[in-house]
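[1] predicted structure and sequence below. I'll ask about it afterward.
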Amino acid sequence: MNYETARKFLIDQTLITEENTDALLRRMQQGKPPFPGQITSTLLALKVVFDGLKEATTIDRELAYALYQLTIKTQMLFAGGRKAGVDWPPLLKEDLLRIAIATEGIFSGNWQNLH
């Protein structure tokens, strides 16, 4: 995966449109878990974006907004779904934390181990 593909993948995970029925945010809004491999692909894309932005001093607004949504909105949807009785996969909370840590790494310029 290259930087442009990773960037597009991350943005697509936040776009809620009729054509984009498998976006992570859309699935979580519907109380559905991520599809198999979706979190792994998201984490890989975050690492590729981190590597691509290592020397950058700015991040474009569209990507920054997608990173925000992947970090904050997924946590909010998780909490809201749990309150509503959604039976999320057992490791989803930890996976969302990994996404948040990876996003922090992109903004700070320091990658942390995501174990």
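    On my side now, so go ahead. Numbering: from 1, shown residues only.

[2] C-alpha from now on. contacts and neighbour counts both.
    Noted.

[3] for Thr42, give me its contacts.
    Residues near Thr42 by C-alpha atoms under 8 Å, 6 or more residues apart in numbering: 9-10, 99.

[4] let's see 7 Å
    By C-alpha atoms under 7 Å, 6 or more residues apart in numbering, the contact list for Thr42 reads Leu10.

[5] which SSE is it in?
    helix 38-53 (DSSP states H and E).

[6] now the angle from whatever helix or strand comes next after that helix to helix 38-53?
    Where DSSP H and E defines the elements, the next helix or strand beyond helix 38-53 is helix 61-68. Interaxial angle, helix 61-68 versus helix 38-53 (axes from the mean of the first three to the mean of the last three C-alpha atoms, to 10 degrees): 140 degrees.

[7] list the buried ones in the very next helix or strand once past helix 61-68?
    Scanning forward in sequence from helix 61-68 by DSSP H and E, the next helix or strand is helix 74-83. By neighbour count on 16 or more other C-alpha atoms under 10 Å, the buried set for helix 74-83 is 74-75, 77-78, 81.

[8] alright, now check it against this:
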Amino acid sequence: MSQTLTLTASTPAGAVLDITQYSATYRLTGRAAGGQVFLFDLSPAYSLQFETLIRVAAAGGEGSVMVKPWQSAVSSTRGVLTVTASQPGETPPQVNWTLEREAARELAAWIAGEES
């Protein structure tokens, strides 16, 4: 069974990030203007690093997880999350989305199974 959390991006305006958990895999899907902009999976090999990063970000810390197979990353700067995703064959070839400041805390609570 899967569950999805939708977070609002502060940059670009009007964009959202869906995070879906399938067992031990997280799928990140960026959507804007009614269409999908990017998608990448954090397989079990990356899930623990991702969960650790989110806990660090929720506490206002810094760190990153590089997802080499997808040429993508999730990073935290003083608790603000940024998703960097590859778009092969598109212009620009890479996008950087910054989430709203409270996204890290909301995501940490969701991962922990707490009601937000």
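    Right, received. Where do you want to start? Computed from a predicted model, the values in this text were never measured in an experiment.

[9] quick check: TM-score for this pair?
    Here the TM-score for the pair of chains, by TM-score structural alignment, normalised by the length of the first structure, is 0.30; 57 aligned residues with a C-alpha RMSD of 4.0 Å.

[10] buried residues in the helix holding Thr42 of the first structure, which are they?
    Neighbour count says helix 38-53 of the first structure has 39, 42-53 buried, by 16+ other C-alpha under 10 Å.

[11] format the buried residues of helix 74-83 of the first structure as CSV; extra columns: distance to Leu67 of the first structure.
    Converted to CSV, the buried residues of helix 74-83 of the first structure look like this (distance: C-alpha to C-alpha, whole Å):
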residue, distance to Leu67 of the first structure
Thr74, 10
Gln75, 12
Leu77, 15
Phe78, 16
Gly81, 21
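
[12] now, which of the residues you listed sits nearest Leu92 of the first structure?
    Proximity of these to Leu92 of the first structure was ranked by C-alpha to C-alpha; the top entry is Phe78 with 8.4 Å.

[13] could you report the distance from that closest one to Leu24 of the first structure?
    Separation of Phe78 of the first structure from Leu24 of the first structure (C-alpha to C-alpha, to the nearest Å): 11 Å.

[14] contact partners of the lengthiest strand in the second structure?
    Across the second structure, the strand with the greatest residue count (assigned by DSSP state E) is strand 2-11. Strand 2-11 of the second structure is contacted by residues 15-22, 97-100, 103 when judged by C-alpha under 7 Å, 6+ apart.

[15] got the angle for the helix or strand that that strand is followed by vs strand 2-11?
    Using DSSP H and E, the helix or strand that follows strand 2-11 of the second structure in sequence is strand 16-22. On the basis of the same axes, to 10 degrees, strand 16-22 of the second structure is oriented at 160 degrees to strand 2-11.

[16] check which helices and strands strand 16-22 of the second structure sits against.
    The contact analysis (3 or more C-alpha pairs under 7 Å, 6 or more residues apart in numbering; DSSP states H and E) places strand 16-22 of the second structure against strand 2-11, strand 25-32.

[17] got those strands as CSV, with distance to Leu39 of the second structure and mean neighbour count columns?
    Shown next, in CSV, are these (distance: least, C-alpha to C-alpha, whole Å; neighbours: other C-alpha atoms under 10 Å):
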stretch, distance to Leu39 of the second structure, mean neighbour count
strand 2-11, 14, 16
strand 25-32, 4, 19
